[in-house]
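In: build me a model:
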Amino acid sequence: MRGHSFLPCDRAFGIIKRSLRHKERLYSVQEYMKLIVSSSRQSDFFTVHLVSGEHVTEFKKWWVQHFKKTALSLETKDRRIPRTEKVSFSISKFHHLTFKKIGCDVPVKTQEFIDGLTKHTFLLKIRPQITVSLPNEPAYGPRQLCINAKKMQDLKKCVQFVPEDEKNKFWDEILQWPTAENVEDEELD
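Out: This is a model prediction of the structure:
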């Protein structure tokens, strides 16, 4: 993403890359976690959390429950601006969002890229009598996500090169995941 190299975390990625150069192969997520934690001379510089499906929350359904579904940017709201040039709020369009609640109003300053030149401000009104809290419903529910069938074939080819003493629960679980011919076309519940 344009602008990512100016973020403070980019320096952290550089530290990890230096450690990664010294490793010929890594076979599991736990090995990556150990590598990241031990990359810095400072013992508490990195903290790694293993994220699973239940940690990913449903934001799209949550958003419309609390805020107006359509909002035009304050910069393009004027009647003199043609309809084709008006900018509506879309959570998936903007990658840099800054907001601060002021009473019932939530001015959200957005940019398509990190520190991008084009900025839009949206005034999103919280719906009355609703207490706003962060989303807590899992995005994927209790079912396990499917892996594309072609990717699964590639994984099965790769696992033959993993030494027997390195094969572990990680590889056994991955190879048992359900597959789909085309995951993008699969209907999600």
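In: when you work out contacts or count neighbours from here on, use the C-alpha atoms and nothing else.
Out: Will do.
In: any idea which residue sits dead centre in the protein?
Out: Nearest to the mean C-alpha position of the chain, by C-alpha atoms, centre = their mean, lies Val56 at 8.6 Å.
In: can you tell me how far that residue sits from Ser92?
Out: Val56 sits 16 Å away from Ser92, going by C-alpha to C-alpha, to the nearest Å.
In: here is the second sequence; please produce its structure so I can put it next to the first one:
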Amino acid sequence: MIVTSSCKRSFIFVIPDSISILEFKQWWPKYFKRTLLSQESCGKSVPRDEKTSFKQNLFMHFMTMLDFVARSFVDSLVMHHFRILDCKLSDLVLPADTAYPAGFIHINQKKIDDLRKLGNYIPHTEDCQSIYNDIFLWQT
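Out: Coordinates of the predicted model:
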């Protein structure tokens, strides 16, 4: 997880513990909509081919307010408002269950093999090597 960054290309990384990673897969459908139509194109009065659904590759500029505002390019005059919450903000309760209660993540053996191939490109500092050596010991 990148915590801070700067124009000088200096970054501060924090490796989250398994306790910090919460179970969002089962949590988010209770509160968020699966498909998003813009507020401007909702309703029966708008023909189906004129409806604007949220697709990440269509929009370049995002802002969050009460709604989610997306523009097709930076500072575009055309804005689309999306309501991502399916409930009231007061009902929103963050998940309490951790995603990895055993304290580790199972990784596919093919992914571990791909990471081993990157060994020549990993900086040979003690910190970087220790991170990858720990990952190589995880269960598959």
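In: circling back: show me what contacts the residue nearest to the centre of structure 1?
Out: Neighbouring residues of Val56 of structure 1 by C-alpha atoms under 8 Å, 6 or more residues apart in numbering: Pro138, Ala139, Tyr140.
In: apply 10 Å and report the result again.
Out: Shown in contact with Val56 of structure 1 (C-alpha atoms under 10 Å, 6 or more residues apart in numbering): Pro135, Asn136, Glu137, Pro138, Ala139, Tyr140, Gly141.
In: what lines up with it in structure 2?
Out: Mapped onto structure 2 by TM-score structural alignment, Val56 of structure 1 lines up with Ile21.
In: measure its match to Val14 of structure 2 for me?
Out: Per C-alpha to C-alpha, Ile21 of structure 2 is found 13 Å from Val14 of structure 2.
In: next: Ser6 of structure 2.
Out: Distance from Ser6 of structure 2 to Val14 of structure 2, counting by C-alpha to C-alpha: 16 Å.
In: mind listing the helices for structure 1?
Out: In structure 1, the helices defined using DSSP state H lie at 8-21, 29-38, 59-66, 149-159, 169-176.
In: tilt between the last one and helix 149-159?
Out: Which is helix 169-176 of structure 1. Orientation of helix 169-176 of structure 1 against helix 149-159 (axes from the mean of the first three to the mean of the last three C-alpha atoms, to 10 degrees) gives an angle of 140 degrees.
In: helix 169-176 of structure 1 vs structure 2, average offset?
Out: Aligned to structure 2 and superposed, helix 169-176 of structure 1 gives a mean residue distance of 2.7 Å (mean C-alpha distance after the TM-score superposition for structure 1).
In: that helix vs helix 29-38, what angle?
Out: Helix 169-176 of structure 1 runs at 130 degrees relative to helix 29-38, counting by the same axes, to 10 degrees.
In: which stretches of structure 1 form strands?
Out: 96-99, 105-111, 119-125, 147-148, 179-180 (DSSP state E).
In: can you report how many residues lie near Ser38 of structure 2?
Out: Ser38 of structure 2 is flanked by 20 other residues according to other C-alpha atoms under 10 Å.
In: check whether it really touches Arg83, as I assumed.
Out: Yes - if you go by C-alpha atoms under 10 Å, Ser38 of structure 2 and Arg83 touch, sitting 7.4 Å apart.
In: can I get the helices of structure 1 in CSV with distance to Lys119 of structure 1?
Out: Shown next, in CSV, are the helices of structure 1 (distance: least, C-alpha to C-alpha, whole Å):
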stretch, distance to Lys119 of structure 1
helix 8-21, 21
helix 29-38, 35
helix 59-66, 21
helix 149-159, 39
helix 169-176, 42
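In: so which of those helices comes closest to Lys109 of structure 1?
Out: helix 59-66 (16.4 Å; C-alpha to C-alpha).
In: having no further points to raise, I will conclude here.
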